[in-house]
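Visitor: pasting a predicted model and its sequence here:
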Amino acid sequence: MNSAILPLPYSRPPLSMKDSGVSRGATFAKARARKQIRKDVCRLAAIAFLPRGVDHVTVQLHYRPRDNRVRDTDNLWATLKPACDALTVGKTAGVSRRTKRAVPAQLGYGMVQDDSPRWMAKPEPIIHEAVQGEPGSLWLELTWRDPAESAGSE
């Protein structure tokens, strides 16, 4: 098994399940945040020279807040989802068969084919204790099997 830690450039989660905006502006803001997370994770994966085309990856989100208020790990899933999507192959631009509208391309690093359980495990995020005087931080802990490791275990 191989592993890597990707420090994310956020002091708090950019998205939360509590984000309830229903206005058009709020919808666009959440879409921009998801797109930015994907972009950041793809860039960080490239900088870390993560492999592409592995058989399976486990992606664990860690959050160390700036204070020790009570927080719910469920709210971190909104940030974890686009981070996991960024590690997949991504999608090319096209036209929706259903609506006949243009569908933009989605950025992907290509570490795994898809974020389905066949390719990726996403355990519950972990919230750590705050460190007095330190800003909050988020990071991804990745563990994966190389294709050669999987072939040798059969």
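Guide: That came through fine.
Visitor: all contacts plus neighbour counts: C-alpha atoms, from now on.
Guide: OK.
Visitor: report the central residue of this protein.
Guide: When Cα atoms, centre = their mean is applied to the chain, the residue found nearest the centroid is residue 83 (1.3 Å).
Visitor: and the nearest residue to that residue once chain neighbours are set aside, what helix or strand is that in?
Guide: Spatial nearest neighbour of residue 83, chain neighbours left out: residue 38 (5.6 Å); criterion: Cα to Cα, 6 or more residues apart in numbering. Assigned by DSSP states H and E, residue 38 falls within helix 24-47.
Visitor: who touches whatever helix or strand comes next after that helix?
Guide: Proceeding N to C from helix 24-47, the next assigned helix or strand is strand 56-64, under DSSP H and E. Residues outside strand 56-64 that contact it (Cα atoms under 8 Å, 6 or more residues apart in numbering): 12-13, 80, 84, 112, 118-131, 136-146.
Visitor: out of the residues you listed, which are inside helices?
Guide: 80, 84 (DSSP state H).
Visitor: buried subset of the contacts of strand 56-64?
Guide: Neighbour-count burial (16 or more other Cα atoms under 10 Å) applied to those gives 12-13, 80, 84, 112, 119-122, 125, 127, 130, 136-140, 142-144, 146.
Visitor: also this one, for the comparison:
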Amino acid sequence: MTRLWTIPLPWSTPPVKPNGGHGNVYAHAKKVRTTRQTMGLLARNANIPPLGCCRVELTWFVPDRIHRDVDNLAWTLKPLCDALAGTKVWDHQIVPDDTPEFMVKPMPTIVYRPGEPKEMVLTISEIPSKT
């Protein structure tokens, strides 16, 4: 049986954007670091144990059909995955690395949910070993 963790994220919009610092590298780096630290804490609080391999999916639920570029969500997915495989003190290392050998990261998705508030959710599922 595959283990699954669904983690509601504390942001209603992507915290890390391609133009998020508007050219200010320090502002962008701070957003990345804060996002990564938050994910490490959320993963630790979810009691996710070390996994051999996992799948990490980012979903952004939105209440309207305003055009949003899913490519921009990848900028948020990166620090989230780094926090699940990193070696910084705030990371929660559930896999040895965030390379395809240990972590499958499909493109994030945007899901239309009329009448519901915006919400970002990260789903982590264990990929069973083939042995």
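Guide: Cool, got the structure. Remember, it's a predicted structure, so these values are computed and weren't measured experimentally.
Visitor: quick revisit: in strands only, show me the contacts of strand 56-64 of the first structure.
Guide: Judged by DSSP state E, these include 120-121, 126-127, 137-145 as members of strands.
Visitor: from these, which is closest to residue 65 of the first structure?
Guide: residue 137 (6.4 Å; Cα to Cα).
Visitor: and the closest one? What does it align with in the second structure?
Guide: In the second structure, the residue paired with residue 137 of the first structure is residue 119, using TM-score structural alignment.
Visitor: what's the distance between that match and residue 60 of the second structure?
Guide: Using Cα to Cα, to the nearest Å, residue 119 of the second structure is found at 6 Å from residue 60 of the second structure.
Visitor: any shared contact partners between these two?
Guide: residue 13.
Visitor: do you know how far residue 61 of the first structure is from residue 116 of the first structure?
Guide: Taking Cα to Cα, one finds residue 61 of the first structure at 17 Å from residue 116 of the first structure.
Visitor: compare these two (neighbour count), which wins?
Guide: residue 61 (25 against 14; other Cα atoms under 10 Å).
Visitor: what's the end-to-end length of stretch 131-147 of the first structure?
Guide: Stretch 131-147 of the first structure: ends 39 Å apart by Cα to Cα.
Visitor: and stretch 129-139 of the first structure, by the same measure?
Guide: End-to-end distance for stretch 129-139 of the first structure: 14 Å, by Cα to Cα.
Visitor: give me the residues contacting it.
Guide: For stretch 129-139 of the first structure, contacts defined as Cα under 8 Å, 6+ apart pick out 5-13, 61-68.
Visitor: now a ChimeraX select for only the buried ones of the residues you listed.
Guide: With 16+ other Cα under 10 Å as the criterion, this ChimeraX line picks the buried residues out of those:
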select :5,6,8,12,13,61,62,63,64,65,66
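Visitor: how far away is the residue of the second structure positioned farthest from its centre from residue 20 of the second structure?
Guide: What lies farthest from the middle of the second structure is residue 131; by Cα atoms, centre = their mean that is 28.0 Å. Distance, residue 131 of the second structure to residue 20 of the second structure, by Cα to Cα: 43 Å.
Visitor: and residue 71 of the second structure, which of the three is it?
Guide: At residue 71 of the second structure the chain is in helix, as set by DSSP: H, G, I helix; E, B strand; the rest coil.
Visitor: which position in the first structure pairs with it?
Guide: Under the alignment (TM-score structural alignment), residue 71 of the second structure pairs with residue 74 of the first structure.
Visitor: how about the residue nearest to that match when sequence neighbours are not counted, what does it touch?
Guide: Leaving out its chain neighbours, the residue that sits closest to residue 74 of the first structure by Cα to Cα, 6+ apart is residue 17, at 7.2 Å. Residue 17 of the first structure makes contacts with 74, 75, 76, 77, 78, as judged by Cα under 8 Å, 6+ apart.
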